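Chemist: what's the 3D shape of this:
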Amino acid sequence: MAGPCVLLASVVAFGATAFAQEATYNPQQGAPTRYQPPHEGFLNARFWTDTRYRYEYVDQGNKPKNARASTIRNKTGIESGFFHGFRAGVEGEFVLELGPNDFNNTINGRTQYPVVADVESAEVDQAYLESYNIPGVVLLGGRYLENLDNLRYVGSVAWRQNDQTFDGAKATITALPGVELLYAYIGNVNRIFSDRSPAGNINSNVHLIHAESDELSIGKLTAYTYLTDLYDLDPLSNASFGGFLKGKQGLTGGIDYHYRFEYAHQISYGDAPVDYDADYVRVEQGLSKAGFTGTLVYELLGSDNGVAAFQTPLATGHVFNGFADVFLVIPPTGLQDFYAQAKYKVPTNIGGPFSYFGGLLLLAQYHEFRSAVQNLDYGSEFDFYSYLPLRDGFYAQAKYANYQADDYFVDTQKVIFGLGYQY
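Modeler: Have a look, this model is predicted:
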């Protein structure tokens, strides 16, 4: 893909030159200055660890047995300090099953149970080298984690025990006034199924081009081009071109109005076996006040006459279209999701007998799902989520999903409880 690479090289060269020219003269000192890459000492490192226990119960109408998955995950990493503008990081990830494994983890052959895609594994989650040596440009190469925008196209799937990460490189460019540019290349996708699974890695040729404006009076404007060629998953290869406006405006009485208006067009790409084109639309509007937020959302993942639908195979799909994960892959007839969400976060500084609930997050959603073509009523879903930060880095979370099928899939219920620690 010479085109995106040439574009990146041109932008980096132009941005670096512009930034360097601005940095060669300091009007207060009246003398030329030079950009100095950060240097604080290689051993001035940052360390982190994240441990999470999870119990997940799944009742799925077309399976004779219910799934009960009890797993624990630890991620531990370290990132060096800067050494003449360079720094390096590495993170390991470990997943273990605790107790009976009454679930289908996708490779254990227990197909009488619903899928809970948490596989025992020990992997290098991230390993990268980062450079700040070009003014206004940050370069990174290796294995890295990427959560882009609202995760609709690219995400780490952090809800599952095994992260999705990428092998490749990226450049973040802030040298141009009023805009931040990102170019990322992905040559391999390390999926949530782990290296133990034949589906755990996807050889790929992915180019992500993303431009975001500074905050404007109407919000932030973003434009993107995502070229996704998945050699081992050809039916999901595609090219998407789009953009969105996202912002928040203050109203009277301490009420904020927040919004997101997005449109994209997708076509088949690479070795996709079917030629198609489809549209994506997201209209999101809500009001918030004093910790309460209510949001109405319409999301369309269009279809080309029922032949193929708009797909986002590298997304964190769990946060879209219901927690039951029925629509991780969009049906050929497409998807319309009409949903309402209510969210409340307790103030962290609440006192008195309720102080232990400071920071508690409560969220509820109701979805109505329909096809984009052929007028199918897929079903509906109610979701609930809560997150409670405890003391000294501990937290608890719970999630419930209830999908009621009509013209698509089967009734599905999920109950999930987690307890974790982050440092």
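Chemist: make it CA atoms for all contacts and neighbour counts henceforth
Modeler: Noted.
Chemist: ok, now which ones touch the nearest residue to P332 once chain neighbours are set aside?
Modeler: Leaving out its chain neighbours, the residue that sits closest to P332 by C-alpha to C-alpha, 6 or more residues apart in numbering is A308, at 4.4 Å. Contact analysis of A308 by C-alpha atoms under 8 Å, 6 or more residues apart in numbering lists 274, 276, 331-334.
Chemist: do L181 as well
Modeler: Counting by C-alpha under 8 Å, 6+ apart, L181 makes contact with 172-174, 209-212.
Chemist: do D337 as well
Modeler: 297-300, 321, 367-370.
Chemist: Which secondary structure state is assigned to it?
Modeler: With DSSP: H, G, I helix; E, B strand; the rest coil as the basis, D337 sits in strand.
Chemist: how near is it to R282?
Modeler: 10 Å (C-alpha to C-alpha, to the nearest Å).
Chemist: ok, now R46?
Modeler: Relative to R282, R46 is positioned 38 Å away (criterion: C-alpha to C-alpha).
Chemist: Before we compare anything, build this one as well:
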Amino acid sequence: MKRSTIFLGILALFAFFVVSSKQVMAQTEIDDFYKAIQGGKFSASVRVSYEYSDLKDPAGNSPASGLNVRTRLNYRTGQFMGTSAFIQLQNLTNIEEDFNDLKGGAQKSRDVIADPEGSRVHQAYLDFAFIPQTHIKLGRQEIILDDHRLIGNIGWRQNAQSFDGVTITNESIQDVILFAGYANRQNTILLTQNDLDGFWMFHATYTGIKGHKLSAFCYLLNSENDTRDLATYGLRAVGKVMMVKYAIDYAYQTDWQDNDIDVSAQMFNGYLGVDLNKMFSVGAGVSYIEGQDDSNSADDRPFDTLFSTAHKFNGWADVFIGTNGGSLVNGLLDYYADVTIKYMGAKCKLVYHYFDSTDDNVGGFDDAYGDEFDVLVVKTLYKNVKGLIKYAHYNELNSSASRAPGLAGGYDEDVFWTRLMVSF
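Modeler: Next comes the predicted model:
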């Protein structure tokens, strides 16, 4: 299905099922069907967000300021013959829109806040559970694997990310979770869509060791214009021993299918933390994302973090989100440490990052990019009401970084958010 989508097909199938039900089912089955439709569950959420961003770039763009409201309406039907349906409608309304939304509808002379206004069906899928210990989702859906490092929903942004496709999760083998998925369209945070010739996902998790989880994965991306055809293979281990927690993952990436580029790159992430008590924890980690291997080859590419929730990693100022798409030519070596404090129902997290390059293939650059200090305070204010304040300060350490083409991390930046989240 090159230009058509699974999403449209599932809506047509669902409509046909409703119209033809009286002709193909006995009366009791018809009653059960309509009970499943009418006896479902509604839910909703409202997220009010204010964001301020000031990037000290040579273009002299004005700081960005945005206030918006995201509303989501959800409905999940009851089960009928082991099948249920879910739909999620979303609207984002910008109240204050003094920013560049990267879609052409806002002010290009200001800094970027990637929250374009609009409405869409964010998720709509059928959920099949008639096979024992197996769930099949067919339609538009969010796909989140592991810690979002390669595949996530980019849930921090107001418009998030979803895919049109089918996913299968099976738990019939003791202590093993098997996942397989296919998508032919990405629905982006900019309310645009990217058609894919095919994105195949295979993931296996073993949970048989108490307190530990081991995973192996293979992601095969066939892009429509053959400029991002990639095979990514990896392993991940997370767990906790007494007070000590850890997370380690490794991935290797190579070109695949009709790729017009040459890729042979690696990614490594490691984290070690200690929960000193119920209120206080500390940790430190390193993230290594390999850059371009051959400075003389225009076709050579760095490691591509695919469809990750990049904001979660490598600093909240989003200086290095170019790892999605593989555009961080000189790679990234991120050393970081964090402190988490929980007190009176509030959670405060402090993070420090030191960013270095891994390669010197562009502009002769082989030095540190910069460092960053991040702060997050989040608190449940009432049963279904949560508030947060978040701040990121990125400090450029080497001005030559800003002069090198294709190199991120060139300019100082301050970003501030405050949000109120209500669920019903």
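Chemist: Which one's more surrounded, R46 and R282 of the first structure?
Modeler: Remark: of R46 of the first structure and R282, R282 carries more neighbours, 18 against 11, as counted by other C-alpha atoms under 10 Å.
Chemist: which element is that one on?
Modeler: strand 277-289 (DSSP states H and E).
Chemist: Go ahead and measure how far that strand is from the middle of the chain.
Modeler: Centre-to-centre, strand 277-289 of the first structure and its host chain are 17 Å apart (C-alpha atoms, centre = their mean, to the nearest Å).
Chemist: Tell me the helix or strand right after that strand.
Modeler: Following strand 277-289 of the first structure toward the C-terminus (DSSP H and E): strand 292-301.
Chemist: hmm, which of the contacts of A308 of the first structure are the buried ones?
Modeler: Buried subset of the contacts of A308 of the first structure (neighbour count, 16 or more other C-alpha atoms under 10 Å): 276, 331-334.
Chemist: Pick out the most distant pair among those residues.
Modeler: Y276 and P331 (13.9 Å; C-alpha to C-alpha).
Chemist: coming back round to it: quick one: what's aligned to the residue nearest to P332 of the first structure in the second structure?
Modeler: Structural alignment (TM-score structural alignment) places A308 of the first structure against R301 in the second structure.
Chemist: Please apply the same query to Y400 of the first structure.
Modeler: Using TM-score structural alignment, Y400 of the first structure pairs with Y391 in the second structure.
Chemist: Highest neighbour count among the contacts of L181 of the first structure?
Modeler: Neighbour tally across those (other C-alpha under 10 Å): the maximum, 23 neighbours, falls on I173.
Chemist: quick one: what's aligned to it in the second structure?
Modeler: That one, I173 of the first structure, aligns with N170 by TM-score structural alignment.
Chemist: same check, this time on R110 of the first structure
Modeler: Under the alignment (TM-score structural alignment), R110 of the first structure maps onto Q107 of the second structure.
Chemist: so its match sits in a helix?
Modeler: No: applying three-state DSSP, one finds Q107 of the second structure to be coil, outside a helix.
Chemist: Tally up the residues packed near it, please.
Modeler: Counted with other C-alpha under 10 Å, Q107 of the second structure comes out at 18.
Chemist: same thing with the one 4 residues further on?
Modeler: The number of residues packed near D111 of the second structure is 24, by other C-alpha under 10 Å.
Chemist: Perfect, I'm done here.
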